[in-house]
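In: got a sequence here, can you model it:
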Amino acid sequence: MAPTLPAARGSLPPEGALAPGGGPAALESAAPACPLCDTDGGALIWRGARLRVIRATEAGFPAFYRVVWGAHVPELSDLSGADRAHCMAAVCEVEQVLREHLQPDKINLAALGNMVPHLHWHVIARFAWDSHFPAPVWAAGQRPRAAAQEADIAARLPAAEATLRERLARLG
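Out: I've put the predicted structure just below:
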């Protein structure tokens, strides 16, 4: 099963919002809460003043992280230049630590926001043995899950996350 975020929030306008008299007020009053504003969105690894890093609990993908911007903005271009640089520095730190500690075959980076329009980057360590490789984690699986390899990666995450906290703390 491909990883998913919480139920599709904001993927379609609320019923009646596009009807005569519906308009923006109907959209605002019916707008669902943002799951990345309302919750950490996974196991919190580190929180700074501007962003946080979480480990997503996605079956079959033990090293699936998200860098979540603190303010509710949908696009990277909504940030100032300094904030964009800070966000991307955090994404790069997560990638580098995963490469150092886990030696994945590939790191996937994605900032889609189609399901949850709140700026967040997926940073996913990928392995040739994972059930979906080389396809994206959101595609159909290509083989059964590799439980022993997943457990090996999961056992290495505490050390990786300790390194990640140290490096992110330096970013501020």
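In: only C-alpha atoms from now on, for both contacts and neighbour counts.
Out: Fine.
In: which residue is the nearest non-sequential neighbour of Ser11?
Out: In space, and not counting its chain neighbours, Ser11 is closest to Met115: 6.1 Å by C-alpha to C-alpha, 6 or more residues apart in numbering.
In: pretty sure that neighbour is touching Leu12, no?
Out: No - contact criterion C-alpha atoms under 8 Å: Met115 and Leu12 do not qualify, at 9.9 Å.
In: pick out whichever of these two has more residues nearby.
Out: The residue with more neighbours, out of Met115 and Leu12, is Met115; 15 against 9, by other C-alpha atoms under 10 Å.
In: residue closest to the middle of this protein?
Out: The chain has Arg66 as the residue nearest its centroid, 2.9 Å off, counting by C-alpha atoms, centre = their mean.
In: one more, please, to line up against the first structure:
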Amino acid sequence: MIAQWPLDWNERLAGTSCEMCGERSPEADDYGLRIYQSHVVDAVLQRASIQRGYTLVIWRGRHVIEPFELSDEEAARYWQEVLKVGKALARFYKPLKMNYQVLGNTVPHLHAHLLPRYEIDPAPGRPFPLLPQNGSEAKFDDEVLNGDASELRRLLG
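Out: Here you go, the predicted structure:
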């Protein structure tokens, strides 16, 4: 069987009902805790126990899919913010390596997946094997997640 793009792919590209274009990320929701907010991004530490420290950095300007759709000024600001979050994640979690994945194959809105990589890892030396989340994933313990978020907010302050 050959996999196909979703039937509503063209609507997703156009930003119709884009879940990342709506309101700013809440302080907390089923997917994660916002650890940083600026004029151009929201950074959300993920609840799913996919990888400790897994964070999305979401572009909060107009609907764009690819980084090259940003003006030079917007791109500079976006990537500065991505790097700021990445640096805080690296300082706190002390991973062997940080990964920055810009995908958008499920939600075509500019966002980066920041993934600390550790000694115990599902794919050493390869890209992190991300799958779309559906809400049924195991979650990190609330106390651990809240503690991590508090320290990351301090580092990003």
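In: what's the TM between chain one and chain two?
Out: Laid over one another, the chains give 0.70 as their TM-score (TM-score structural alignment, normalised by the length of structure 2), with 134 aligned residues with a C-alpha RMSD of 3.1 Å.
In: one step back: what residue of structure 2 takes the place of the residue nearest to Ser11 of structure 1?
Out: Counting by TM-score structural alignment, Met115 of structure 1 lines up with Thr106 in structure 2.
In: any idea how far Pro124 of structure 2 is from that match?
Out: Separation of Thr106 of structure 2 from Pro124 of structure 2 (C-alpha to C-alpha, to the nearest Å) stands at 24 Å.
In: next: Gly53 of structure 2.
Out: 17 Å.
In: and those two? which has more neighbours close in?
Out: Gly53 (25 against 11).
In: the more buried one matches what in structure 1?
Out: Here Gly53 of structure 2 is matched to Ala63 in structure 1, going by TM-score structural alignment.
In: who touches stretch 113-128 of structure 1?
Out: If you take C-alpha atoms under 8 Å, 6 or more residues apart in numbering as the criterion, stretch 113-128 of structure 1 is touched by 5, 7-11, 34-36, 61, 63-69, 72-76, 91, 94-95, 98-99, 102, 104-112, 133-134.
In: buried set for that stretch?
Out: Buried residues in stretch 113-128 of structure 1, counted by 16 or more other C-alpha atoms under 10 Å: 116-127.
In: closest one of the residues you listed to Leu157 of structure 1?
Out: Ala125 (11.3 Å; C-alpha to C-alpha).
In: the longest helix seen in structure 2 vs structure 1, average distance?
Out: Among the segments of structure 2 that qualify as a helix by DSSP state H, the longest is helix 72-93. Compared with structure 1 after fitting, helix 72-93 of structure 2 has a mean deviation of 0.9 Å; criterion: mean C-alpha distance after the TM-score superposition for structure 1.
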